[in-house]
Structures are given as structure tokens and as C-alpha cells.
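Trainee: Build the 3D model from these lines:
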Amino acid sequence: MKIEIKDLTKSYGDQKALNSISLTIDKHEIIGLLGPNGAGKSTLMKIISGVLKSPEDSIRYDGVGFNQNPEFIKSRIGFLPENNPLYSDMYVKEYLGFVANLQKVSKDQIDLFIDRVGISPEKNKKIHQLSKGYKQRVGLAAAILHQPELLILDEPTNGLDPNQILEIRNLIREIGQEKTVILSTHILQEVEALCTRVILIHQGRILQDTSIESFKGKYSSLEEAFKDYTS
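Mentor: All right, here's what the predicted structure looks like:
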């Protein structure tokens, strides 16, 4: 799915969370969305995913405005928010069946996605019994169950241990071979490991939209570049 954003502005009262954002995301790109806390990253992802309403004609999905066919566009988007809202008293397979029903997807596919994200040994456990890494996998399975063309991930490895981080990264890399992925993270090594392009947002504006190599430029690391751009 190709995303085109033009002059997107979003305010909360007198505060502008996003200020005249314009960008294009092509099919099968893995985009790293960077910025300090409060930069506007989560607001941008919620608007792209349809969780927050966007101004008329500010975003087009494969040339179609969101308000022209919102249900169809939402059906092509998968979103894993930072807080990963799961029903902890449900069994893993039961929860994914619930999501499949909401997404109008055949429940016959559930085991396929359980295998794909590596939670087969845990599928008959209640979600509250799972480690955080497995909970993230359940959230990821729910986000891709309807086979979206665009996958939006907000801090998908936050709070995971090093082994879990590597496992989730490998899953994202695999998914990115067939989908457009927007990844927001504070872990700059994650962007370097996964993304082909970085978009840096600060105070609601895009400061950089370029390749990893160009973003680093003269700096010895992404961390050094990030600090300089946002200080």
C-alpha cells in the first residue's frame, strides 16, 4: 500500500501535535519513525491507522482518501499500539478467534498465524500467563491476521529482553518482505537493523526524511545524529 500525506496538521487545544506534515511511503518499505517523547509519532500513526480522524483529503491510500471508503481502508491496515491491548483472561487461540470474528476472517487461518509468529506452544494458555515477549507475539498475530497491506508498529520491542528483541525483529523483517511497515521505536539500533529509511519528527515537524546512511552522514552513530538533530 502506498501512503501519501499532504499538509497534515493535528492540534490538541492550542498545542499542535503535527504541523504541516507531508510525506510519501511506497509499497514494501520499512520506515523507521524516530523522535523524542511528545514529538508527534504516536499521533501520526494513529491518524494513518484510522484510530484518530484525519482532516479531509490529507491522507490517501493507493490514491483513495480515507473518508471515501474508511471501512475498506481500515481492513487493509494492521496496527500494534504501544500498550498492546489484549484480553488477559482469554486463551491465546480464543482471543485470536475473537479478533478473526471482528475482522471477518476465517478462523481456519488462526493456526497458520499462530505458527508464523511462533506461539504454538503457548496457544492453549491464558494471555495473562504469557511472558511479555509472547504477549507481543500475540498482538502481532492479531495485527496481521487479516493480512493487511500496511502494518504499523508502535514500540514493538519495548520492555523485552535481548533474546525476545531479536526474535521480534526477525518477525518484522520477514513481514516487511511482503508488506509496507511503519515502525516507531526509541531503540536506534532497531532502526539500523530493520529499516531502509528514517523519518525524524520533532515538535510536530519532519526534520529528516532520508536513508539510514544519509541520516548518519558525518556522525559516527545514529545516536549521535539523533541527539544533534533534536537538541
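
Trainee: Please count neighbours and contacts with C-alpha atoms only from this point.
Mentor: OK.

Trainee: Would you confirm that Gly78 belongs to a helix?
Mentor: No: counting by DSSP: H, G, I helix; E, B strand; the rest coil, Gly78 is not part of a helix but strand.

Trainee: you'd agree it is up against Pro148?
Mentor: Yes: using C-alpha atoms under 8 Å, Gly78 and Pro148 qualify as a contacting pair, with a distance of 5.6 Å.

Trainee: check contacts around Ile152.
Mentor: 45, 49, 77-81, 181-183 (C-alpha atoms under 8 Å, 6 or more residues apart in numbering).

Trainee: What's the separation between Glu174 and Asn69?
Mentor: 29 Å (C-alpha to C-alpha, to the nearest Å).

Trainee: what comes into contact with stretch 181-194?
Mentor: 28-36, 41, 150-156, 158, 169, 172-173, 198, 212, 222-223.

Trainee: ugh, wrong one, I meant stretch 114-123
Mentor: Against stretch 114-123 from outside (C-alpha under 8 Å, 6+ apart): 91-93, 111, 130, 134, 137-138, 140-141, 171.

Trainee: Please generate a structure for the following sequence too, so the two can be compared:
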Amino acid sequence: MAALIEIDRLTKKFGDTTVVNDVTFTLKKGEVLGFLGPNGAGKSTTMRMLAGFLMPTSGTARICGADVVERPIEAKRKLGFLPEGAPCYPEMTVEGFLGFTARVRGYRGVEAAERVSHAMKLADLEAVRLQPIEILSKGFKRRVGLAQALLHDPPALVLDEPTDGLDPNQKHEVRELIRRLAPEKAIIISTHILEEVSAVCSRAIIIARGHLIVDATPRELEGTGQTLDEFFRDLTLNIPAFGF
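Mentor: Just a heads-up that it's a prediction; the model follows:
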């Protein structure tokens, strides 16, 4: 089975600082990857390069075979991206923003309306569809961001902290949604919550200081007997042990 997401020796430097260093991995349909690491590890930078928001210094990233630098439009058509903070146009209503997203994606008329309606249903936004985004809670804003990522039914999803700001019931609903979507998609989830990795992920990658350190199953991570905070602390204290 061909990989839907491919990252090959991806590197990003800002001046003399290397934020992502020679990271390589692939993801196939049906895989949900928990993308983990301490603050400043390079997770968000990696995801922004994959989504085409940042140009890599070297290396390549491909979505369904389309290079994000050489064929950016084709790559972005195949990707749903929920960035950190879920930025939206605050003065728009939920329905208006998703309608705008549908038009940007090339949908018109009945198809656009159906896409918007389905995305709102997936993210449970019907009750706030006519409210301006700026007055919504952090959790609802996050769900608006999730809806725009799902609107075009992409085969690849990259979700940066998808449950950030959600209450326990909302977190459960989003995790259930990810589980339902997983068989037909390749999904990357950035999270700090080991419970979330155990709940929805089939695989976990840990990076630290821009280097890929661990590629394992959630069960293998749990087998260490450490919390993520403890694991990240040990990474920070014992970086020479990992060949840095």
C-alpha cells in the first residue's frame, strides 16, 4: 500500500538554529500517528512544512505523492490541516467561514452547501452556526478549525492539538470522530496527552530538539511505566544518550 504522507530527511533551519533535523517517516491509510515531543521539539514546524506553510531548508514532504514544494496546490487538495490556535476570521459566523472555506476549495452551489452542512455535523457545530467566531469559546473555535480541515474530505489529516480547549465530553466526541475517520485516512495528531495517544493512535513518534527519537506503538510507550512528562524530562536530561 502506497504511503499517503511521506517525510524524507526533512530539515528546517532559522539562521544558525536547526529546528527540525533530518526527520524521516511515512504514513499509510488506516494509520493514526501520535506526534509527540517536549515544547520546542520541532513538532509544529514539521507539520507546517508538511502543510506547505513553511519551506523546508532541505528534504522533501509529499501528500499522496505530490511534493508540497513542487506541486503545492495538488498536495493541499489532499490534506486537511488544523494548525495550532485554529486561526479563523473572527468577524465571520461559523457557517459563513465554512462557506468561505468551501469556495476557496472550489466548491459552489449545492455541493458547497452540502459540504458545509456535513462539516458542521461532524464537528457538532449546528447549534452555533450563525454565531460570530469571535464570541465562541476556545473549544468551539477549535471545532471550527477541525470542521474546515474536514470539509473537503481529504485522505490525509494533520491535526495540531485537536482537543486543546475542549471539555471532557467534547474530547471524547472528537476522539470518536477520529476513530471513525481513521480506516480511510492517514492522520497525524500532535498532542501532549498520553491518554489521547492510547485512545486513538496506532503509532507514536517522539522528537526532541528536532531529531526523531522514538517510533513505537502506544503500548510500547506505556510499557516504559513513565508519564510523557517523565519521558520528556529524561530526554532533556540525557540527550547525549540519544546520539545528539
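
Trainee: re earlier: who has more neighbours, Gly78 and Pro148 of structure 1?
Mentor: Gly78 (23 against 19; other C-alpha atoms under 10 Å).

Trainee: how about that one, what's its match in structure 2?
Mentor: Mapped onto structure 2 by TM-score structural alignment, Gly78 of structure 1 lines up with Gly80.

Trainee: gap between its match and Arg9 of structure 2?
Mentor: Taking C-alpha to C-alpha, one finds Gly80 of structure 2 at 22 Å from Arg9 of structure 2.

Trainee: Likewise for Leu136 of structure 2?
Mentor: 40 Å.

Trainee: and Thr230 of structure 1, what does it touch?
Mentor: The neighbourhood of Thr230 of structure 1, defined by C-alpha under 8 Å, 6+ apart, consists of 35-36, 202.

Trainee: so stretch 42-55 of structure 2 matches what in structure 1?
Mentor: With TM-score structural alignment as the criterion, stretch 42-55 of structure 2 aligns to 40-53.

Trainee: still on that earlier bit, just the buried members of the contacts of stretch 181-194 of structure 1?
Mentor: Buried by 16 or more other C-alpha atoms under 10 Å: 28-36, 41, 150-156, 158, 169, 172-173, 198, 212, 222, out of the contacts of stretch 181-194 of structure 1.

Trainee: secondary structure element for the residue nearest to Ala66 of structure 2 when sequence neighbours are not counted?
Mentor: Leaving aside its sequence neighbours, Ala66 of structure 2 sits nearest to Ala75 (C-alpha to C-alpha, 6 or more residues apart in numbering; 5.1 Å). For Ala75 of structure 2, the enclosing helix or strand under DSSP states H and E is helix 72-77.

Trainee: That helix against structure 1, how far on average?
Mentor: Once fitted to structure 1, helix 72-77 of structure 2 is off its aligned match by 0.9 Å on average (mean C-alpha distance after the TM-score superposition for structure 1).

Trainee: elements contacting that helix?
Mentor: On a contact count with 3 or more C-alpha pairs under 8 Å, 6 or more residues apart in numbering; DSSP states H and E, helix 72-77 of structure 2 meets strand 58-63, strand 66-67.
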